[in-house]
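Trainee: from the sequence below, what's the structure:
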Amino acid sequence: MTRENTHALSDVLDQLEDGLTDEQVCVRDIVDASGRSSFASLILIFALICTSPASTIPGLTTATALIVFSLTTQLILGKKSVWLPDFIMRRRVSRKTIVDGIAWLRQPVRFVERFLKVRFTIVFERPWLWGSLSLILCLTLFMPFMEVIPTSGSIASGAIAMFGAGLLARDGVLVVISIAELSVVPLVIWQVGFV
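Mentor: Below you'll find the predicted structure:
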């Protein structure tokens, strides 16, 4: 495996951390630091932020859902450059919160990277990719309601992050695993919230 594949996720975190310089970070800063043409990186970053301790911030799950919904829709439409509404681009969070979240994510990301490789790439071809993206779209529609159930937003975001990681590293097996997780997330959240 090349370094590009084995360290793809850590490289995204490094790029994000190095690109954030102000004490208050807005979504526009994250998009610019990650690259406006890198949909996979942005899906991964925002989903990971929502799985980190930063997920306790009120409204973060809803904001993540809006962003991932927009990014996924643009992927389905074949857009080449990221566009997000200005009210989302202006949303702010402290740099320390983002950096602390990145530090918390380092160890699990390094663990996942040990298994990454380019394989089963047929899932990245249309119409197969559309199926995965459609599942993510459906899940993001329910994520705002998960604000009332502790940890449920993190569970949903974890499945989306796995998809983003697979897309970024061209690891089709990881994407298939994420699809399986995306399919059972509603049941898991029901169990967490109501049992």
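Trainee: alpha carbons only for contacts and neighbour counts from here, please
Mentor: Noted.
Trainee: in what helix or strand does Val93 lie?
Mentor: In this structure, Val93 sits in strand 92-94 according to DSSP states H and E.
Trainee: let's see this one next, to set against the first:
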Amino acid sequence: MNKPNLPDKNNDSSDSAPDSLSGLLTHFVDTTEGQDKVKIVHLLDSLDSRSHGPMLLFPAIIAISPIGMVPGMSVITGTLIILIAGQMMFFSGKPWIPDKLEDFEFSREKLTSGVEKTKPWVKMFEKVVYNRFEFLAGGAVIYPIAIISILLALSFYPLAFVPLGVFAPGFAITMFALGLTARDGLLVAFGFVLTAVAIGMVWFAWPF
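Mentor: Presented below is the predicted three-dimensional model:
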């Protein structure tokens, strides 16, 4: 089994996204240095990717990190997931994101704090990510992944009122996105298992 690059590099430019998820989180901090506020568009642009895997991974990892506790962030990340997952069924290029979503901003201090708290866990998780069972991480499997991701993301709206309510569905989507990005079918399979767990947790946490 081969160790993957996360996310894939498109070029050798020093401005391109790094080849590890923990490096990507650091990249978010580095590319926003000197700013008081961070816009979603700045983070999306720093991905330097036209692949849906990293694009889907971005809002999912934000949703389950401490950054996801920023007021309104659950709604923003849920909407981004729905848009990206919906388009990944029909288009192979970079997904279209409305300007109003891209212009959503929050304190860079929240970003740096969230990255610092998330990176140690991400680094541990990276050790078990490999290229394996690739038939589960592409092809027709994209369609059920996209549909399930949309359904899970829809739960973000009511669960925004529940502390850490989006973690379970967000974690399942993260596994799907990371599996697609790393071509790791085992993570995709794990995502399907987590979907069942997330549905059960959403049922008990439903605020209405």
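Trainee: related to what we said a few turns ago, what's the matching range in structure 2 for the strand holding Val93 of structure 1?
Mentor: Using TM-score structural alignment, strand 92-94 of structure 1 lines up with residues 105-107 of structure 2.
Trainee: tell me the average deviation of the matching stretch from structure 1 after fitting.
Mentor: Its match in structure 1 and stretch 105-107 of structure 2 itself, once the structures are fitted together, sit a mean 0.7 Å apart by mean Cα distance after the TM-score superposition for structure 1.
Trainee: hmm, who's touching that stretch?
Mentor: The set of residues that contact stretch 105-107 of structure 2 without belonging to it, under Cα atoms under 8 Å, 6 or more residues apart in numbering, is Asp36, Lys37, Val38, Lys39, Ile40, Val70.
Trainee: looking at these, which are in helices?
Mentor: Counting by DSSP state H, the part of those found in helices is Ile40.
Trainee: can you map out the strands along structure 1?
Mentor: For structure 1, strands defined by DSSP state E occupy the ranges 24-26, 92-94.
Trainee: rewinding a little: name the member of the contacts of stretch 105-107 of structure 2 with the most neighbours.
Mentor: Neighbour counts for the contacts of stretch 105-107 of structure 2 (other Cα atoms under 10 Å) peak at Val38, which has 22 neighbours.
Trainee: who are the packing partners of the longest helix seen in structure 2?
Mentor: Among all segments of structure 2 classified by DSSP H, the helix with the greatest residue count is helix 185-205. With contacts defined as 3 or more Cα pairs under 8 Å, 6 or more residues apart in numbering; DSSP states H and E, helix 185-205 of structure 2 has these neighbours: helix 167-182.
Trainee: quick one: the helix it packs on aligns where in structure 1?
Mentor: The alignment of helix 167-182 of structure 2 onto structure 1 (TM-score structural alignment) spans residues 154-169.
Trainee: ditto for stretch 84-96 of structure 2
Mentor: Aligning stretch 84-96 of structure 2 against structure 1 (TM-score structural alignment) gives residues 71-83.
Trainee: what residues sit buried inside the strand holding Val93 of structure 1?
Mentor: Taking 16 or more other Cα atoms under 10 Å as the basis for neighbour counts, the residues of strand 92-94 of structure 1 that come out buried are Val93.
Trainee: counterpart of Trp128 of structure 1 over in structure 2?
Mentor: By TM-score structural alignment, Trp128 of structure 1 lines up with Val141.
Trainee: picking that back up, how about the strands of structure 1 in CSV, adding distance to Lys79 of structure 1?
Mentor: Listed next are the strands of structure 1 as CSV, based on distance: least, Cα to Cα, whole Å:
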stretch, distance to Lys79 of structure 1
strand 24-26, 23
strand 92-94, 26
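Trainee: roughly how far does the equivalent of Val75 of structure 2 over in structure 1 sit from Phe145 of structure 1?
Mentor: Per TM-score structural alignment, the equivalent position to Val75 of structure 2 in structure 1 is Thr62. Thr62 of structure 1 sits at a distance of 8 Å from Phe145 of structure 1 (criterion: Cα to Cα, to the nearest Å).
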